[in-house]
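**Student:** one predicted model, sequence on top.
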Amino acid sequence: MALIRPAGPGDLDQVEEIYAHYVTTSVATFELEPPGPDDWRERHANITTGGLPFLVAEDGGEVLGYAYCSPWRTRPAYRHTVENTVYLAPSATGRGLGRALLEELLAECARTGVREVIAVIADSGDPASVRLHERCGFTPAGRLSRVGRKHGRWLDTLLYQRSLA
């Protein structure tokens, strides 16, 4: 089983590669162009210096997946609410790594004082992300219809929420 640990700067090239796959081949993310190395360094720094977790699942030096939380909104009243992100290398799916990453992410969030975690899931027709979040205690909180357009498709997002309080 992979080791789940805090992500360091040395992991970001592999994180970038995993995410680029989903940006270019799927509707799991609404980004249209993969972020580059500078973008990932800034994202990692903003998350970790903000006191939020950024984790990787690693096996023998290979990053198999990652998970992090970022602020849900910038207004101060939202300071105890975050949005989670979980991605796995295509070769690492179906092994329970997504669940292990998300469970550890939730535990780390609880330790930092986060009360609510929001998952924004593209309604692509693939139930894997919904199943993952439901298995980790998330419940449906809403649907936003036709809010994204990618690969010639209008897409809905599903909102799921998990209370840590």
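**Tutor:** Sure, I can see it.
**Student:** when you work out contacts or count neighbours from here on, use the C-alpha atoms and nothing else.
**Tutor:** Will do.
**Student:** mind listing the strands for this structure?
**Tutor:** Per DSSP state E, the chain carries strands over the ranges 3-6, 54-59, 62-71, 81-88, 116-122, 139-150, 153-163.
**Student:** other SSEs contacting the third one?
**Tutor:** Contacts defined by 3 or more CA pairs under 8 Å, 6 or more residues apart in numbering; DSSP states H and E place strand 62-71 against helix 12-25, helix 37-49, strand 54-59, strand 81-88, helix 97-111.
**Student:** one more to weigh against that first structure:
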Amino acid sequence: MTSIHIRPAQPSDLPAITAVYRDAVLHGTATYEIEPPDIAEMTRRFHIITSDGFPYCVAEINGVVAGYAYASYFRTRPAYWWSVEDSIYIAPEAKGKGIGKALLQRLIIDCTALGFRQFIAVIGDGHDASASVRLHTSCGFKHSGIIKGSGFKHGRWLDTVLMQLDMNGGTETLPNTAPLKG
């Protein structure tokens, strides 16, 4: 059994995070970026996300970063402030070991504690057999839509699947204050 350790990401993790994302950009379809960002851009993105107070974590196996995940606003307009979106990327050699589920479960706990009401997954190249759709389903997310042919990468059209998880009562009650804004 592989022992997975989830912890908050640190700036010192950015070279490993950049390498994991580089592989996802170059070889995968989960992200629609075509050119992998360099470490300076990944550092800029990391500081924006963490300075806003969102969770950003890494998964380690034997002290080596094997994946990372973060939450950020689904959209930035004020009416969306109660909705959060996740991003999860796993190193190629670490896929299939439960790292994605451990990271997503941590994000759900952290975002629930922050007071968010809706967790949105925007899944590139989404289809029922995709690892990301299966992962989100296993954590309680429900399908909420599909955007056909929304991306073109690696010579083919890709669909985007939207999935969603209610947190903190979802839409059943009115919020007191906006998470991270109140």
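**Tutor:** Structure received. Predicted model, so just to flag it, every value in this text is computed and none were measured.
**Student:** about what we covered before: can you redo the helices and strands packed on strand 62-71 of structure 1 as TSV with mean neighbour count and distance to residue 130 of structure 1?
**Tutor:** Below are those laid out as TSV (neighbours: other CA atoms under 10 Å; distance: least, CA to CA, whole Å):
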stretch	mean neighbour count	distance to residue 130 of structure 1
helix 12-25	17	17
helix 37-49	14	24
strand 54-59	22	20
strand 81-88	21	12
helix 97-111	20	12
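**Student:** closest to residue 128 of structure 1 out of the ones you listed?
**Tutor:** Proximity to residue 128 of structure 1 (CA to CA) singles out helix 97-111 among these, at 9.9 Å.
**Student:** average offset between the closest one and structure 2?
**Tutor:** Superposing on structure 2 places helix 97-111 of structure 1 at an average distance of 0.7 Å from its equivalents, by mean CA distance after the TM-score superposition for structure 1.
**Student:** give me the stretch of structure 2 that that helix matches.
**Tutor:** Using TM-score structural alignment, helix 97-111 of structure 1 lines up with residues 99-113 of structure 2.
**Student:** tell me how far that stretch lies from the chain's centre.
**Tutor:** The chain centroid and the centroid of stretch 99-113 of structure 2 are separated by 9 Å under CA atoms, centre = their mean, to the nearest Å.
**Student:** who touches it?
**Tutor:** 4, 6, 54-55, 57-59, 66-71, 84, 86, 88-90, 119, 135-136, 139, 167-168 (CA atoms under 8 Å, 6 or more residues apart in numbering).
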